[in-house]
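Trainee: just coords:
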């Protein structure tokens, strides 16, 4: 994670790398966009913010003590939710046409797997939104495979 701070991307944390691939797949140019990351963990939140910053996004990191969280989120062109609260992000948190990436892995009141974003409430307002399950999770695994391939090539001296 520390290497991201200095621009060394030889091995990226899998979930933030997967999120970047998802954002890029939308055709969205991150440069100049308002990016909000909800969550400040060392595993997702902080590295995610750095990757967005290194792609010239204007990044705000939010957390449990952020004042006026809803208003901050409403400014986001790109919103990454990694807060750990089931369906916390509803349509009134997001800007019309925003790219919404749900990193959450939660259980709802019925024990059903869900994310931090209320998908049904937000899907018509977002220009792109990831489901849970089936969104960021498979991309995390794909990035793990990419890191494994990179490590194998490096070990055998293959470029």
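Mentor: Cool, got the structure. Owing to the predicted nature of the structure, the values given are computational and were not obtained by experimental measurement. Residues are numbered from 1 along each chain as shown.
Trainee: alpha carbons only for contacts and neighbour counts from here, please
Mentor: OK.
Trainee: what number of residues lie near residue 63?
Mentor: For residue 63, the number of neighbouring residues by other Cα atoms under 10 Å comes to 15.
Trainee: contacts only, for it.
Mentor: Contacts here follow Cα atoms under 8 Å, 6 or more residues apart in numbering; on that basis residue 63 touches 38, 39, 40, 83.
Trainee: and those residues, which is closest to residue 56?
Mentor: Closest approach between the contacts of residue 63 and residue 56, by Cα to Cα: residue 38, at 18.3 Å.
Trainee: host element of the residue nearest the centre of the chain?
Mentor: The centre of the chain sits closest to residue 80, judged by Cα atoms, centre = their mean, with a distance of 4.1 Å. If you go by DSSP states H and E, residue 80 is part of strand 78-81.
Trainee: helix or strand right after that strand?
Mentor: Next element after strand 78-81 (DSSP H and E): strand 99-102.
Trainee: now do that following strand: which elements does it pack against?
Mentor: Contact analysis of strand 99-102 by 3 or more Cα pairs under 8 Å, 6 or more residues apart in numbering; DSSP states H and E lists strand 78-81, strand 128-129 as its packing neighbours.
Trainee: pasting the second one now:
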């Protein structure tokens, strides 16, 4: 039985970062401008620490300035908002990212709202969400942008294709649907209240799984030849007692039906940081009134 093409997000992200580095070098030479990314981490969550460290390393490898701000779990909301205000005013900082989740005593929405719209490289600010909804040129959340890049690389033009987005979060589901609409797909957003979820998926040429439920999407949920983008990252205990990462898609059964599929790990995850760097480059150019370069990943 034929198996699906594996979409290598790790390789694509590496080539995208290399292309970004070329544009950053040109920006420095032509305009004496070095894009700067500030990441704010509250608390000592180990997964967040690793993620923030990787962001800093990859920003520096791309030739950008990386500014890490680590605050204790006990930081007050007022202190965190003051730190964001300082970064908003800092001309060396073009992008601000506050690592989520935040401690329960801090209102994440208020923190997101406090970030300057032009520096909101996560694309979470309501103003940027509104621009995306109406087709404007705002900042778009990194994971959906990465998913779209992988889809277009695999399929070329997406116009006319049926897409099902599993999940309706403000971070992935809703912006993903908006991006697919821009590409002229016919889009369905499905979620926990959707009747006959499997049947909705079987109608789709493209399935984006972003629900946070390990291996929920089975192979028999898929239309033969469909392209599957698995956004999920779930840690489970395997039968041998070892922990491993799996997606929201049951890879072993899906790979027998799909035409192409992203693995977990090595699929969407690496694209998120690469697109964060792309957003930072875009933000730096816009803040200086410089045309935003079109970044194309280096050839395979």
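Mentor: The structure has been received and is ready for your questions. On a predicted model such as this, the values are computed, not experimentally measured, just so you know.
Trainee: what's the TM-score here?
Mentor: After superposition, the two chains reach a TM-score (TM-score structural alignment, normalised by the length of the first structure) of 0.95; 159 aligned residues with a Cα RMSD of 1.1 Å.
Trainee: re earlier: thinking the residue nearest to the centre of the first structure is in contact with residue 40, fair?
Mentor: No - with contact defined as Cα atoms under 8 Å, residue 80 of the first structure does not reach residue 40; the gap is 11.2 Å.
Trainee: circling back: what's the most buried one of the helices and strands packed on strand 99-102 of the first structure?
Mentor: Among those, judged by mean count of other Cα atoms under 10 Å, the one packed with the most neighbours on average is strand 78-81 (a mean of 28).
Trainee: could you tell me where it falls in the second structure?
Mentor: Strand 78-81 of the first structure corresponds to residues 206-209 in the second structure, going by TM-score structural alignment.
Trainee: average gap between that stretch and the first structure?
Mentor: With mean Cα distance after the TM-score superposition for the first structure, stretch 206-209 of the second structure departs from the first structure by a mean of 0.3 Å once superposed.
Trainee: hmm, who's touching that stretch?
Mentor: Outside stretch 206-209 of the second structure, the residues touching it (Cα under 8 Å, 6+ apart) are 161-167, 201, 217, 226-232, 248-249.
Trainee: check stretch 126-136 of the first structure too.
Mentor: With contact meaning Cα under 8 Å, 6+ apart, stretch 126-136 of the first structure is reached by 15, 18-19, 22, 26, 94-105, 113-115, 119, 122-123.
Trainee: which one in the second structure is aligned with residue 12 of the first structure?
Mentor: Aligned counterpart of residue 12 of the first structure in the second structure: residue 140 (TM-score structural alignment).
Trainee: can you classify its match as helix, strand or coil?
Mentor: Classification of residue 140 of the second structure using DSSP: H, G, I helix; E, B strand; the rest coil returns coil.
Trainee: I'd guessed it sits against residue 132; true?
Mentor: Yes - Residue 140 of the second structure is within contact range of residue 132, at 6.9 Å (criterion: Cα under 8 Å).
Trainee: who touches both of those two?
Mentor: residue 175.
Trainee: return the subset of the contacts of residue 63 of the first structure lying in strands.
Mentor: Within these, residues falling in strands by DSSP state E are residue 38.
Trainee: farthest pair in the contacts of residue 63 of the first structure?
Mentor: The span of the contacts of residue 63 of the first structure, defined through Cα to Cα, is set by 40 and 83 at 8.2 Å.
Trainee: neighbour count for these two, which is higher?
Mentor: Higher neighbour count among residue 40 of the first structure and residue 83: residue 83, with 26 against 18, using other Cα under 10 Å.
Trainee: tell me the secondary structure for the aligned residue in the second structure for residue 124 of the first structure?
Mentor: Matched to the second structure by TM-score structural alignment, residue 124 of the first structure sits across from residue 256. Following three-state DSSP, residue 256 of the second structure is assigned to coil.
Trainee: from memory residue 256 of the second structure sits against residue 220, does it?
Mentor: No - contact criterion Cα under 8 Å: residue 256 of the second structure and residue 220 do not qualify, at 9.5 Å.
Trainee: reformat the helices and strands packed on strand 99-102 of the first structure as a markdown table; add distance to residue 62 of the first structure.
Mentor: Formatted as a markdown table, these follow (distance: least, Cα to Cα, whole Å):
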| stretch | distance to residue 62 of the first structure |
| --- | --- |
| strand 78-81 | 10 |
| strand 128-129 | 19 |
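Trainee: which stretch of the second structure lines up against stretch 137-156 of the first structure?
Mentor: Under TM-score structural alignment, the match for stretch 137-156 of the first structure is residues 269-288.
Trainee: mean per-residue distance, that stretch versus the first structure.
Mentor: Per aligned residue, stretch 269-288 of the second structure averages 1.0 Å (mean Cα distance after the TM-score superposition for the first structure).
Trainee: count of residues packed around the aligned residue in the first structure for residue 169 of the second structure?
Mentor: The alignment partner of residue 169 of the second structure in the first structure, by TM-score structural alignment, is residue 41. Using other Cα under 10 Å, the number of residues around residue 41 of the first structure comes to 13.
Trainee: repeat for residue 151 of the first structure
Mentor: 15.
Trainee: any idea how far residue 159 of the first structure is from it?
Mentor: For residue 151 of the first structure, the distance to residue 159 of the first structure equals 11 Å [Cα to Cα, to the nearest Å].
Trainee: what does residue 89 of the first structure give?
Mentor: Computed as Cα to Cα, the residue 89 of the first structure to residue 159 of the first structure distance reads 42 Å.
Trainee: which of these two has more neighbours?
Mentor: A count of neighbours by other Cα under 10 Å puts residue 89 above the other of residue 89 of the first structure and residue 159, at 23 against 6.
Trainee: right, and that one touches residue 114 too?
Mentor: No - taking Cα under 8 Å as the definition, residue 89 of the first structure is not a contact partner of residue 114, at 11.8 Å.
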